[in-house]
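Participant: Generate coordinates for the sequence data below:
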Amino acid sequence: MRVETPVEVVLLLASPRHRYEGRPADGALPADGPELRDRIELRAGLGIVGDRYFAARAHVHATVTVIGVEGLEEVGRPLGAAVDPAATRRNVVLRGADVEALRGEPFSLQVPGEEPVLFRGYRPANPCAWMDHEVAPGAFRAMRGRGGVRCDPESDGVLTLGPAVLRTTRPVPLPAPPR
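Facilitator: The predicted model follows:
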C-alpha cells in the first residue's frame, strides 16, 4: 500500500453482546462488562476477540466496523448535539482520514510497537433507527453516508488507542468542511 496517512485511534469497542435489540423506545440492553478498550486483538477472517461478531457467520465481511469521528461531528452540528462515538457501536473510531472512502478497498492500520493489521473494506455500515434514540433525534437520517465501513481483518494483530498510520492504495483525505 502506497499512501500513508497519520490518524488517531480515538475509540475501540468490543462488546460480547448485541445491545440494540427490540424496540429503541425500550432502551438498550445492559452491557456485559466494560466495552470500551485501550487495546483490541484481531484475528484474520474472524474479527475482534471478545466481540459479538467474532467468527459470526451471519456477519461475513462485516466483523469489524470503522467510522470517522469527523463525520460524527458533522452529524451533530445540525442536530445541536455532540455525538458520543460509543453510542454508534462502531468498533474502531478514527480521526484524520475519510473512512467512507475505504469501502471496497484494502487498507491497514498500524499502531506504534505493533505490526500492521490488514483489512478489506466492504459495504457501508448503514445506521439503524436506534441512532435516533441513542445518539440524538434525527441521527438515523443524518448518519446516512457517514456510518462508517464494514470490514474484515485479513491478518492477526493488535490496535491500541492513540496515534496510528493508515495505509491505503490511494489518498483518503478528509472532505472539505461545508461552508
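
Participant: CA only for contacts and neighbour counts going forward, please
Facilitator: OK.

Participant: Go through the one helix or strand residue 10 maps to and flag the buried ones.
Facilitator: Element membership for residue 10, per DSSP states H and E: strand 3-12. For strand 3-12, the buried set under the neighbour-count rule, 16 or more other C-alpha atoms under 10 Å, comprises 4-5, 7-12.

Participant: one more, for comparison:
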Amino acid sequence: MDSSSRTVEIVALLVSPVHAFEGRPADGPAPEPAGTARDHVTVRAGLGLVGDRYFNQAAHRRAAVTVFDAAALDPFGAPDPHLTRRNIVLRGFRIDELAAGRDRPGALFSLDSGDGPVRLQAFRPANPCAWMDVSVGPGAFRGLRGRGGVRCGPLDDGVLRLGPATLTVHR
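Facilitator: Here you go, the predicted model:
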C-alpha cells in the first residue's frame, strides 16, 4: 500500500460532553463546559474521543471525530480554532481533500503526535452551519463552505497531543 506523509501541527483539541449550539444563532451559544480544550485526547477505535458527546453513539460511528484545517480560519483573522467546535484542528494539510466525494470514497489517513499512529477513515465533509457566523465571525458560514473539515471514524486506539505530528495518507 502506497502512502505519503507530511509534518503538520495539531493546534487545538476539543472534547465536548454537550452540544453548545442549540436553538437559534441569534440567541448565542450555551456557555462552554469546563474542560473542553485539551492538550491531548484519547481515541478509541470505532467509538470516538473519550469524553466527547459523540463517543459510542451508533448514529455517529462514521462521524465521531471531526478534523479541521486551521488555515481555513486565516481569512477571518485566525480566531481561536476552538471556536469551530471541531475535535482536531491541524495546520499544514488541506484536510478537506480527504472527504468522500460523489465519485470517490473518503481517504484512510493517520496522525502520529508521538504516541504512535492513529488511523482515521475520512467519510463526509463537516459542512459549516449558521452558528459559524456567531462563533468565528461574520461571513464564516459561507466562507467555510468546502473548508469545514472532515467527519471521520477512528480505526485505532491511541492518544493525540498538541504540537508537531505526522499525517500519513494511505493509498
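
Participant: follow-up on the earlier one: how about the strand holding residue 10 of structure 1, aligned to which bit of structure 2?
Facilitator: With TM-score structural alignment applied, strand 3-12 of structure 1 matches the range 4-13 in structure 2.

Participant: mean shift between that stretch and structure 1?
Facilitator: The superposed stretch 4-13 of structure 2 is, by mean C-alpha distance after the TM-score superposition for structure 1, a mean 0.5 Å from where its aligned residues fall in structure 1.

Participant: what's next to that stretch, contact-wise?
Facilitator: 37-41, 70, 81-82, 86-93, 161-170 (C-alpha atoms under 8 Å, 6 or more residues apart in numbering).

Participant: before we move on, what about stretch 116-130 of structure 2?
Facilitator: 25, 43, 62-63, 66, 96, 98-101, 105-112, 141-142, 144-160.

Participant: how about the strands of structure 1, start to end?
Facilitator: Shown for structure 1, the strands assigned by DSSP state E span residues 3-12, 39-43, 47-48, 64-68, 92-95, 106-110, 117-124, 149-153, 157-160, 162-168.

Participant: Just want the angle from the first one to strand 106-110.
Facilitator: Okay, so that is strand 3-12 of structure 1. Using axes from the mean of the first three to the mean of the last three C-alpha atoms, to 10 degrees, the direction of strand 3-12 of structure 1 lies 60 degrees away from that of strand 106-110.

Participant: what do you get for the second one?
Facilitator: Strand 39-43 of structure 1 and strand 106-110 are oriented at 140 degrees to each other (the same axes, to 10 degrees).

Participant: Nearest residue to the one residue sitting closest to the centre of structure 2 in space, please, no chain neighbours.
Facilitator: Structure 2 has residue 67 as the residue nearest its centroid, 2.2 Å off, counting by C-alpha atoms, centre = their mean. Excluding its sequence neighbours, the residue lying closest to residue 67 of structure 2 (C-alpha to C-alpha, 6 or more residues apart in numbering) is residue 88, at 4.7 Å.

Participant: The one you found -> structure 1?
Facilitator: Under the alignment (TM-score structural alignment), residue 88 of structure 2 maps onto residue 92.

Participant: can you tell me how far its match sits from residue 69 of structure 1?
Facilitator: From residue 92 of structure 1 across to residue 69 of structure 1, the span is 10 Å (C-alpha to C-alpha, to the nearest Å).

Participant: Ok, residue 138 of structure 1 next?
Facilitator: Distance from residue 138 of structure 1 to residue 69 of structure 1, by C-alpha to C-alpha: 18 Å.

Participant: Please say which of those two ends up with more neighbours.
Facilitator: residue 69 (26 against 16; other C-alpha atoms under 10 Å).

Participant: before we move on, back to that, show me whatever sits in contact with both of residue 92 and residue 69 of structure 1.
Facilitator: In contact with both residue 92 of structure 1 and residue 69: no residue, using C-alpha under 8 Å, 6+ apart.
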